[in-house]
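quick one, fold the following:
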Amino acid sequence: MPEPIEFRRSRDVDEVRQTILDLHVEVRGDFGLLDRPFNSVERFDERLLAYAQRPGWETVVARTPGGELVGFCFGTPLGADTRWWASMINPLPDGYTTETGTRTLAFQEICVRKPWRGHGVARRLHDKLLAGHPEERVTLLVNPAAGDGKLKAVYESWGYEEIGRQQPFEDSPQFAVMMRPLRHS
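The predicted structure is shown next:
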């Protein structure tokens, strides 16, 4: 790993918005995804601002002690009025999608700059965000084709299991919906 990393939590989107957008452009550009409308900076910014308006939204930003940006992640507890489950392709058991604001944390985004990939930074960002959250479980969406399935395999190694598929936006990929207990040993 190039240098030590410092992690900082924030609930103020205005404080971190440009940092998150800049890193989104860099990382999604690395993977050749910015030409897809769903991954454009404008669409990502719309989603970021919408997520950040929800109660409990939080981000963790990682930097070197010298201030160089390493990565970020963010998530939001699912409220009773969430639309998170509205695009499920397969039905889930009765009550599975009932949300209270304290039942499920949605892990919505993670980006790590290229020099720090493969050094456990993504897992540390993930764990820093989840630390201290009272929710029972955590869910995320992943494109199962990303990295030829390697990204989904990473989440599985972190204890997530696929519970179904959904396509939340007309121009988004069909995502694997993954879930795990929040307190994972």
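
can we go C-alpha only for contacts and neighbour counts from here?
Will do.

end to end on stretch 104-119, go ahead and measure it.
28 Å (Cα to Cα, to the nearest Å).

list the buried residues in that stretch.
Applying a neighbour-count criterion of 16 or more other Cα atoms under 10 Å, one finds 104, 105, 106, 107, 108, 109, 110, 111, 112, 113, 116 buried in stretch 104-119.

from the residues you listed, which is closest to residue 154?
Nearest to residue 154, judged by Cα to Cα, of the buried residues of stretch 104-119 is residue 110 at 12.7 Å.

pretty sure that closest one is touching residue 122, no?
Yes: taking contacts as Cα atoms under 8 Å, residue 110 lies within contact range of residue 122: 7.3 Å.

list residues touching both of those two?
Taking Cα atoms under 8 Å, 6 or more residues apart in numbering as the contact criterion, the residues that touch both residue 110 and residue 122 are residue 71.

this one next, for a side-by-side:
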Amino acid sequence: MTTESTRHEQVIRAYGPGQMPPLVDTVADIWADAHPELVDNPGAQAMGLSVPALRQQITGHLKHPGFTLTVAYADGTAVGFGYAFPCSADYWFGPALAHQVPQATRHQRLMGLCELAVRPPWQSHGIGRRLHHALLEAINPQWSSLLALPSNRRGQDLYARLGYAYAGPYRNNPDGPEFDLLLLHVEAETRV
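The predicted model follows:
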């Protein structure tokens, strides 16, 4: 697709778990570009917000059936990515938070959106929305959920525009950072 504002050929491609290993360096580079405040930040690294932590996270998530990676390319160069997988509400929310989310999520298809990142020069061009849309199309959930740092204003703004709502605070572990757990009820119009 060629856009009028940038005149760059933009393509979104979806990949399964077997295709991911050669792309780990690419997505790690995009993540680092999208989160410069976390790179080389000892505090962020101590909280597990680093390129090595991302690599470990991806490796652990590859085992999930339905794992899907979407990559945005502009003129053949990777400029953004997102990845997600179908999961159960028990897996995604955990027992401490399950009571704070709609009961319907326990009985309907749920997508855990793990990462969505776009290189800064390509932000605000609709790429994050298109990556998200491609994940919804590939996984076909009834609900989608993600974790976002409260301080990530650009991300929070994007997720609000996509229709996500705050469901509660969440920590991966007691010493980890507090995230906002965001939840989206996926309806037909959300996929457009």
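
circling back: okay, the buried residues of stretch 104-119 of structure 1 in JSON lines with distance to residue 53 of structure 1 and secondary structure next?
As requested, those are arranged in JSON lines below (distance: Cα to Cα, whole Å; DSSP: H, G, I helix; E, B strand; the rest coil):
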{"residue": "104", "distance to residue 53 of structure 1": "17", "secondary structure": "strand"}
{"residue": "105", "distance to residue 53 of structure 1": "15", "secondary structure": "strand"}
{"residue": "106", "distance to residue 53 of structure 1": "14", "secondary structure": "strand"}
{"residue": "107", "distance to residue 53 of structure 1": "15", "secondary structure": "strand"}
{"residue": "108", "distance to residue 53 of structure 1": "14", "secondary structure": "strand"}
{"residue": "109", "distance to residue 53 of structure 1": "15", "secondary structure": "strand"}
{"residue": "110", "distance to residue 53 of structure 1": "18", "secondary structure": "strand"}
{"residue": "111", "distance to residue 53 of structure 1": "20", "secondary structure": "strand"}
{"residue": "112", "distance to residue 53 of structure 1": "24", "secondary structure": "strand"}
{"residue": "113", "distance to residue 53 of structure 1": "26", "secondary structure": "coil"}
{"residue": "116", "distance to residue 53 of structure 1": "30", "secondary structure": "helix"}
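
between these, which is closest to residue 133 of structure 1?
Of all these, residue 105 has the smallest distance to residue 133 of structure 1: 8.1 Å, by Cα to Cα.

report the contact partners of that closest one.
Residues near residue 105 of structure 1 by Cα under 8 Å, 6+ apart: 75, 76, 77, 78, 135, 137, 138, 139.

against residue 74 of structure 1, how distant is it?
For residue 105 of structure 1, the distance to residue 74 of structure 1 under the criterion Cα to Cα works out to 10 Å.

counterpart of residue 145 of structure 1 in structure 2?
Taking TM-score structural alignment, residue 145 of structure 1 has residue 151 as its aligned residue in structure 2.

give me the most central residue, structure 1.
A centroid search over structure 1 (Cα atoms, centre = their mean) returns residue 109, at 2.3 Å, as the residue closest to the centre.

was I right to think it contacts residue 73?
Yes: when contacts are counted by Cα under 8 Å, residue 109 of structure 1 is listed as touching residue 73 (5.2 Å).

one step back: tell me how many other residues crowd the match of residue 145 of structure 1.
10 (other Cα atoms under 10 Å).

equivalent analysis for the one 5 residues further on, please.
Residue crowding around residue 156 of structure 2 was assessed by other Cα under 10 Å; the count is 20.

kindly report the same for residue 92 of structure 1.
Here the count is done by other Cα under 10 Å, and residue 92 of structure 1 has 12 residues near it.

now the helices for structure 1?
Counting by DSSP state H, structure 1 has these helices, from start to end: 13-30, 41-52, 121-130, 150-157.

okay, the ones you listed in a markdown table with distance to residue 98 of structure 1 next?
Written out in a markdown table, the entries for the helices of structure 1 read as follows (distance: least, Cα to Cα, whole Å):
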| stretch | distance to residue 98 of structure 1 |
| --- | --- |
| helix 13-30 | 27 |
| helix 41-52 | 19 |
| helix 121-130 | 21 |
| helix 150-157 | 24 |
